[in-house]
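Enquirer: just the structure for this:
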Amino acid sequence: MTTKIMILNGPNLNFLGIREPHIYGSTTLKEIEVSCEALAKYLGIEISFHQSNLEGELVNWIQSAHGTADAIIMNPAAYSFTSIALIDALKIFEGPKIEVHISNIHARDELHRHSITSSASTAVICGLGPYGYLAAMLAVVQRLGKLPDTVPASLHGLKA
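Expert: Now for the predicted structure:
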């Protein structure tokens, strides 16, 4: 059975590449999606990639993942700091839930430092830029038992 990961993106992420490039960089959400699709193909998994500016739509996608997806990767964006509805929906989902932030929210202004949705997440990745999505995909695949916890001994002596 193929591993299925739902990747969700919250408000204003459709303006990545334009919106505050000094914080979020110049990579667009479409470019992130293409990178995620390429990694999914390499890993032999399936992804569904969504973005919405509407909290209720994100809740509906999380609920639809119950029974249809093995894991959720989510960048809740501004809803990270405000949404009890997302927390409650995420608590229903039993698989791994990785929260991703492009910027290091802990180094940002006071409004952007404390994600309440992290309380319903398995793990949080922040500050890696767009690569955070790929790191989250690898973490999910490892959590689902499809990658080892450590580097195999056969690779220990390899040099770059």
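Enquirer: hey, let's count contacts and neighbours off CA atoms from now on
Expert: Fine.
Enquirer: and the gap between G145 and M6?
Expert: 18 Å (Cα to Cα, to the nearest Å).
Enquirer: helix or strand for the residue most central in space within the chain, which one?
Expert: Nearest to the geometric centre of the chain sits I73, at 3.2 Å (Cα atoms, centre = their mean). Per DSSP states H and E: I73 is located in strand 71-75.
Enquirer: next SSE downstream of the longest helix belonging to the chain?
Expert: Ranked by residue count, the top helix of the chain under DSSP state H comes out as helix 29-43. Per DSSP H and E, the first helix or strand lying C-terminal to helix 29-43 is strand 46-51.
Enquirer: got the angle for that following strand vs strand 71-75?
Expert: For strand 46-51 against strand 71-75, the angle by axes from the mean of the first three to the mean of the last three Cα atoms, to 10 degrees is 30 degrees.
Enquirer: in strand 46-51, what's buried?
Expert: Neighbour-count burial for strand 46-51 flags 46-47, 49-51 (criterion: 16 or more other Cα atoms under 10 Å).
Enquirer: do stretch 19-39 as well
Expert: 24-25, 28-29, 32-33, 35-37, 39.
Enquirer: I have a second one here; can you model it like the first so I can compare?
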Amino acid sequence: MKKILIMNGPNLNMLGIREPGVYGSMSLGDMNDFIQAQAKEQAYNVELEFFQSNHEGVMIDKLHECYGRKDGIVLNAGAYTHYSYAIRDAISSIGIPCVEVHLSDIHAREGFRHVSVIQEVCLAQICGMGVKGYIEALKILLEEEK
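Expert: So this is what the prediction gives:
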């Protein structure tokens, strides 16, 4: 059984409240439940762990904890996507396949959101698919590990 971390960064704990026109009306808990249910429905042989933090260092510590313990990471780094070289370095250092996910299409938003400093150390970037992007990321990770 593959062990996958679903990691969400800053402000994602405010899903359903923060800009529902951009991020949707689903809460983070509802989103996690949806991802878990989809994984079960698709009969993915996967154990999911869900984690969210608003703190860069806590996210880095969690990424480091994955070393030798997880087979893949689905990461929505939120705003850290655009400037956290520390998170980029953490992803790179642990050598675990990671897929970058964004609920909205970052390339169709404000100019500062168009750049991802973590994209180069991830297998793929998925954006603009809402919660379904997390399911696509799981598929990519499960295919990568065959």
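Enquirer: care to give me the TM-score?
Expert: Here the TM-score for the pair of chains, by TM-score structural alignment, normalised by the length of the second structure, is 0.95; 144 aligned residues with a Cα RMSD of 1.0 Å.
Enquirer: circling back: from the contact counts, what lies against the next helix or strand along the chain from the strand holding I73 of the first structure?
Expert: Beyond strand 71-75 of the first structure in the direction of the C-terminus, DSSP H and E gives the next helix or strand as helix 84-92. Counting by 3 or more Cα pairs under 8 Å, 6 or more residues apart in numbering; DSSP states H and E, the packing neighbours recorded for helix 84-92 of the first structure are helix 55-65.
Enquirer: to what extent does the helix it packs on diverge from the second structure after superposition?
Expert: Once the two models are superposed, helix 55-65 of the first structure sits on average 0.5 Å from its counterpart in the second structure (mean Cα distance after the TM-score superposition for the first structure).
Enquirer: helices or strands up against that helix?
Expert: So helix 55-65 of the first structure, by 3+ Cα pairs under 8 Å, 6+ apart, packs with strand 71-75, helix 84-92.
Enquirer: contacting residues around the helix or strand following the last one?
Expert: Beyond helix 84-92 of the first structure on the C-terminal side, the first helix or strand identified by DSSP H and E is strand 97-101. Strand 97-101 of the first structure is touched from outside by 71-77, 90, 118, 120-129, 132-133, 136, 140, with contacts defined as Cα atoms under 8 Å, 6 or more residues apart in numbering.
Enquirer: filter those down to the buried ones, PyMOL style.
Expert: To isolate the buried ones among the contacts of strand 97-101 of the first structure in PyMOL, judged by 16+ other Cα under 10 Å, type:
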select buried, resi 71+72+73+74+75+76+77+90+118+120+121+123+124+125+126+127+129+132+133+136+140
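Enquirer: can you count the residues close to V101 of the second structure?
Expert: For V101 of the second structure, the tally of surrounding residues (other Cα atoms under 10 Å) stands at 31.
Enquirer: helix, strand or coil for H106 of the first structure?
Expert: helix (DSSP: H, G, I helix; E, B strand; the rest coil).
Enquirer: leaving out sequence neighbours, find the closest residue to it.
Expert: Spatial nearest neighbour of H106 of the first structure, chain neighbours left out: R113 (4.8 Å); criterion: Cα to Cα, 6 or more residues apart in numbering.
Enquirer: spit out the contact partners of the one you found.
Expert: 105-107.
Enquirer: could I get the residues you listed in JSON lines, plus columns for distance to A65 of the first structure and neighbour count?
Expert: JSON lines is the format used below for these (distance: Cα to Cα, whole Å; neighbours: other Cα atoms under 10 Å):
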{"residue": "I105", "distance to A65 of the first structure": "26", "neighbour count": "17"}
{"residue": "H106", "distance to A65 of the first structure": "29", "neighbour count": "13"}
{"residue": "A107", "distance to A65 of the first structure": "32", "neighbour count": "10"}
